[in-house]
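**Q** Build the 3D model from these lines:
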Amino acid sequence: MGKILITGAAGFIGFHLSQKLLANGESIIGVDNLNNYYDVSLKQARLEQLFNSSNFQFFELDIANRDKIAELFANCQPNLVINLAAQAGVRHSLTHPHTYVDSNLVGFTNILEGCRHTGVEHLVYASSSSVYGANTKIPFTVSDRVDCPVSLYAATKRANELMAYTYSHLYGIPTTGLRFFTVYGPWGRPDMAYFSFTRSILDGKPIKIFNHGNMRRDFTYIDDIVEGIILLINKKPQNISTENNKYLPYKIYNIGNNQPVNLIDFIEILEEQIGIKATKELLPLQAGEVEETYADIDDLMRDTGFKPNTSIDVGLKYFVDWYRSYFCV
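**A** Here you go, the predicted model:
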């Protein structure tokens, strides 16, 4: 595949993707700013795993730094770019809006410019199921309108898709956006519900369940997410003109499990894997949250043969096993 630049390489998805590609013999240039949105030691522990490969090169760098990103692209000349660096979290965007503008808008512009000026062959970037916002039609399909975001985080992710479209149109850069649906698994993000639920249950503390548990999520195991990304890396969109249409080198896909689970059922499975019943605190729906996500993945299955293979029971077992091992509990 040539040199692959992965931003957010110390993050949850970036780490697993880098690890898999390194195992496949690829050369990875990793970038991460190691910010303190959550425990930096977890990010550093992920990096320690990646440093075991001689094909991994790492730069501690913020993608919002225009000059440093331009310098990185000029020096490294990557063939492929996978942009997973972003300020994540719906609730955090309610109180820290400027961090989302800096990372998700300014930073993404810098990535697009780097791709433009160094002739990158394909840009793959993280979007989110959050872009579907207040949509009520289920399941979510990529052809649905996505102009009703209910959080700034969602708005920045939709903006990324529009920005990528513009660069595909103006400069012919092949871009593929990935709308991830509630990714979970070992080495995950501590701010995610399943992670905080596990910590609270083991500590004997109550877990906070919003919307009184009346929520459904298309929980997607990390290995399935990584498989979907890898299938798409070398399948860059084509710029094709026909008699009736002009197709830009631009695509968006949902990557989800295509099987939403009720939050209460999810918690019951987690309780079984931990072996402890949770004390539950039922709360109203929080601002910026949606009641249900459900991915239509027909396009991805048709174009790549992708099929998620990990059930919730198996995925949560793997996570709980990792959690007990990592935290020695």
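
**Q** from here on, contacts and neighbour counts on C-alpha atoms
**A** OK.

**Q** How many neighbouring residues does residue 143 have?
**A** 8 (other C-alpha atoms under 10 Å).

**Q** So it versus residue 172, what's the distance?
**A** For residue 143, the distance to residue 172 equals 22 Å [C-alpha to C-alpha, to the nearest Å].

**Q** for residue 285, same thing?
**A** 42 Å.

**Q** Run through the neighbouring helices and strands of the helix or strand hosting residue 226.
**A** If you go by DSSP states H and E, residue 226 is part of helix 222-233. Under the contact definition 3 or more C-alpha pairs under 8 Å, 6 or more residues apart in numbering; DSSP states H and E, helix 222-233 sits against helix 12-23, strand 183-184.

**Q** Which one of the ones you listed lies nearest to residue 122?
**A** The stretch from the helices and strands packed on helix 222-233 with the least distance to residue 122 (C-alpha to C-alpha) is helix 12-23; that distance is 16.1 Å.

**Q** quick one, what contacts residue 176?
**A** The neighbourhood of residue 176, defined by C-alpha atoms under 8 Å, 6 or more residues apart in numbering, consists of 122-125, 236-237, 250-253.

**Q** sec struct for it, please.
**A** Reduced to three states with DSSP: H, G, I helix; E, B strand; the rest coil, the structure at residue 176 is strand.

**Q** same deal with residue 67?
**A** The local conformation at residue 67, judged by three-state DSSP, is helix.

**Q** Next, count neighbours for it.
**A** Applying other C-alpha under 10 Å, we find 10 residues neighbouring residue 67.

**Q** any idea how far residue 107 is from it?
**A** Distance, residue 67 to residue 107, using C-alpha to C-alpha: 11 Å.

**Q** Same question for residue 240.
**A** Applying C-alpha to C-alpha, the value for residue 240 to residue 107 is 29 Å.

**Q** Could you check which of those two is surrounded by more residues?
**A** For residue 240 versus residue 107, the count of surrounding residues by other C-alpha under 10 Å is larger for residue 107: 22 against 10.

**Q** Which helix or strand contains that one?
**A** For residue 107, the element it lies in under DSSP H and E is helix 107-118.

**Q** In terms of secondary structure, what does that helix contact?
**A** Of the remaining helices and strands, those touching helix 107-118 by 3+ C-alpha pairs under 8 Å, 6+ apart are helix 66-76, helix 152-171.

**Q** Tabulate these (CSV), appending distance to residue 220.
**A** What follows is these, written out as CSV (distance: least, C-alpha to C-alpha, whole Å):
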stretch, distance to residue 220
helix 66-76, 31
helix 152-171, 19
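
**Q** Which one, of those helices, ends up nearest to residue 114?
**A** Taking C-alpha to C-alpha as the criterion, residue 114 comes closest to helix 66-76 out of these, the separation being 5.7 Å.

**Q** what does the helix or strand residue 28 falls within rub up against?
**A** Assessed by DSSP H and E, residue 28 sits inside strand 27-32. By C-alpha under 8 Å, 6+ apart, the list of residues contacting strand 27-32 from outside reads 2-11, 18, 21-22, 55-63, 85.

**Q** want to put them side by side, so please do this one too:
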Amino acid sequence: MRVLVTGTAGFIGFHVAKKLVAAGHEVIGIDGMTAYYDVALKRRRHAILLQSPGFSAHELMLEDEAALGAVYEAAKPDMVIHLAAQAGVRYSLANPRAYVETNLVGTFNLMECVRRAPPRHFLIASTSSVYGGNTKMPFVESDPSDHPLTLYAASKKATEVMAHSYAHLWDIPTTAFRFFTVYGPWGRPDMALFKFTKGIVEGTPIDIYNNGDMARDFTYIDDLAQAIVLLAEAIPQDPRAFPEDAAELGLSPLAPYRVVNIGNGAPVRLLDFIEAIEQAIGRPAIRNYMPMQPGDVPATFADTSLLERITGFRPATPVTVGVQRFVAWYRDYFNL
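**A** Next comes the predicted model:
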């Protein structure tokens, strides 16, 4: 198939594109190469993908409606996987406009392309942050998600709702997936694992929020990418065709649309995560305990039964294994 993937120079987009190309698909990548973090890391990711004849890349911002429309029209994709976004919970406190421009306007522009020339399946990335301050665990896709704690979460919830309206109005099969704390090789420098590893390797203090009293459903990147590739083949059907099965398959009652959690289904204490990094590096961290940050939540925990029911796959890479692989990549990337 011809698959258009946005954000292919990003952490998740890079890994998803690699899996798609390895499976024999033609991937047309789009990335804006924004300076949110080290652009050299993004270009290294793209350079690896460009070694394959099955991958081509376009550098543009999704906010550029004309440029995006030209690439989309030429690509004529069978599937679209939308992973480009302004990410980061804390950054949304400092630069909220970036989330409106990229996550809302950029996504709208892509959805208009999809409306004009619908693919077989439109897949769009969301986040566990949409569950906001929910305390019922694990998080199930049908749980309330109307009380986001940050503009980042609000922007991703908005894209889910926008996509549902287009799926209903234009009969576009659509899947939105909610990520849970993704980590692994080629990860983003603003994420906890990268920052913790950098601090421990360099012998500088690491900031541990809420005094370490937190837990996250850490999801290894290979598991996440595999889940997305499998979900791409699980195309939502019109729920009116089999209303008795719609709820079981996670379908909206009004559109060929569903939301699916992608997580490990096993939350890990933040302090245990840090200990795994210390063991992989072979030295202790200098710990700087800090209070909870605005917009943060004490725990996340995904119910992944819908993902398993639809695809037969369940992420299961242990944190100790995933952290060791990241540390090995980090040492290799920085020649340590």
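
**Q** Could I get the TM-score for this pair?
**A** Here the superposed chains carry a TM-score of 0.98, computed using TM-score structural alignment, normalised by the length of the first structure; 328 aligned residues with a C-alpha RMSD of 1.1 Å.

**Q** Contacts only, for residue 161 of the second structure.
**A** Contacts of residue 161 of the second structure were listed using C-alpha under 8 Å, 6+ apart, and none were found.

**Q** What distance do you get for it to residue 180 of the second structure?
**A** 19 Å.

**Q** same thing with residue 120 of the second structure?
**A** 26 Å.

**Q** Could you check how many residues crowd around residue 306 of the first structure?
**A** The burial metric for residue 306 of the first structure, expressed as a neighbour count using other C-alpha under 10 Å, is 20.

**Q** what's the answer for the one 4 residues further on, then?
**A** Summarising burial for residue 310 of the first structure: neighbours were counted as other C-alpha under 10 Å, giving 15.

**Q** and the contacts of strand 27-32 of the first structure, which are buried?
**A** 3-11, 18, 21-22, 55-56, 58, 61-63, 85 (16 or more other C-alpha atoms under 10 Å).

**Q** if we can go back for a sec, looking at residue 120 and residue 180 of the second structure now, which is surrounded by more residues?
**A** Applying other C-alpha under 10 Å to residue 120 of the second structure and residue 180 shows that residue 180 carries more neighbours, namely 25 against 17.

**Q** Show me the strands in the stretch 201-329 of the first structure, by range?
**A** Shown for the stretch 201-329 of the first structure, the strands assigned by DSSP state E, counting those that start in this stretch span residues 207-209, 216-217, 220-221, 240-241, 246-247, 250-255, 261-262, 280-282.

**Q** Out of the contacts of strand 27-32 of the first structure, name the ones that lie in helices.
**A** With DSSP state H as the criterion, helices contain 18, 21-22 from among the contacts of strand 27-32 of the first structure.

**Q** between those, which is closest to residue 216 of the first structure?
**A** Sorting those by distance to residue 216 of the first structure puts residue 18 at the head of the list, at 29.8 Å, by C-alpha to C-alpha.

**Q** what residues are up against the closest one?
**A** 6, 9, 28, 50.

**Q** Reformat the residues you listed as TSV; add distance to residue 294 of the first structure.
**A** Converted to TSV, the contacts of residue 18 of the first structure look like this (distance: C-alpha to C-alpha, whole Å):
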residue	distance to residue 294 of the first structure
6	27
9	27
28	32
50	32
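
**Q** Next, work out how far apart the residue mapped onto residue 289 of the second structure from the first structure and residue 268 of the first structure are.
**A** In the first structure, residue 289 of the second structure lines up with residue 282, judged by TM-score structural alignment. Distance, residue 282 of the first structure to residue 268 of the first structure, using C-alpha to C-alpha: 15 Å.

**Q** for residue 66 of the first structure, same thing?
**A** Taking C-alpha to C-alpha as the measure, residue 66 of the first structure falls 46 Å from residue 268 of the first structure.

**Q** Look at these two and report which has more neighbours.
**A** For residue 66 of the first structure versus residue 268, neighbours defined as other C-alpha under 10 Å are more numerous around residue 66 (17 against 14).

**Q** So the more buried one is in contact with residue 110, correct?
**A** Yes. Residue 66 of the first structure lies in contact with residue 110 (C-alpha atoms under 8 Å); the separation is 5.8 Å.

**Q** so what's in contact with these two at the same time?
**A** When C-alpha under 8 Å, 6+ apart defines a contact, no residue borders residue 66 of the first structure and residue 110 alike.

**Q** what range in the second structure matches the helix holding residue 107 of the first structure?
**A** Per TM-score structural alignment, the counterpart of helix 107-118 of the first structure in the second structure is residues 106-117.

**Q** what's the burial count for residue 28 of the second structure?
**A** Using other C-alpha under 10 Å, residue 28 of the second structure has 23 neighbouring residues.

**Q** Tell me how far it lies from residue 188 of the second structure.
**A** The value you get for residue 28 of the second structure to residue 188 of the second structure, if C-alpha to C-alpha is used, is 22 Å.

**Q** Likewise for residue 70 of the second structure?
**A** 29 Å.

**Q** Of those two, which one has the most company?
**A** For residue 70 of the second structure versus residue 188, the count of surrounding residues by other C-alpha under 10 Å is larger for residue 188: 21 against 11.

**Q** Assess the claim that the more buried one and residue 197 are in contact.
**A** No. Judged on C-alpha under 8 Å, residue 188 of the second structure makes no contact with residue 197 at a distance of 11.9 Å.

**Q** number of nearby residues for residue 23 of the first structure?
**A** Using other C-alpha under 10 Å, residue 23 of the first structure is surrounded by 12 other residues.

**Q** Was I right to think residue 97 of the first structure contacts residue 155?
**A** No. Here residue 97 of the first structure does not reach residue 155: they are 11.0 Å apart, not a contact under C-alpha under 8 Å.

**Q** still on that earlier bit, now the helices and strands packed on helix 222-233 of the first structure in a markdown table, with distance to residue 325 of the first structure?
**A** Written out in a markdown table, the entries for those read as follows (distance: least, C-alpha to C-alpha, whole Å):
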| stretch | distance to residue 325 of the first structure |
| --- | --- |
| helix 12-23 | 17 |
| strand 183-184 | 17 |
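
**Q** Need the winner for burial among these.
**A** Comparing those by mean neighbour count (mean count of other C-alpha atoms under 10 Å), strand 183-184 comes out on top with a mean of 22.
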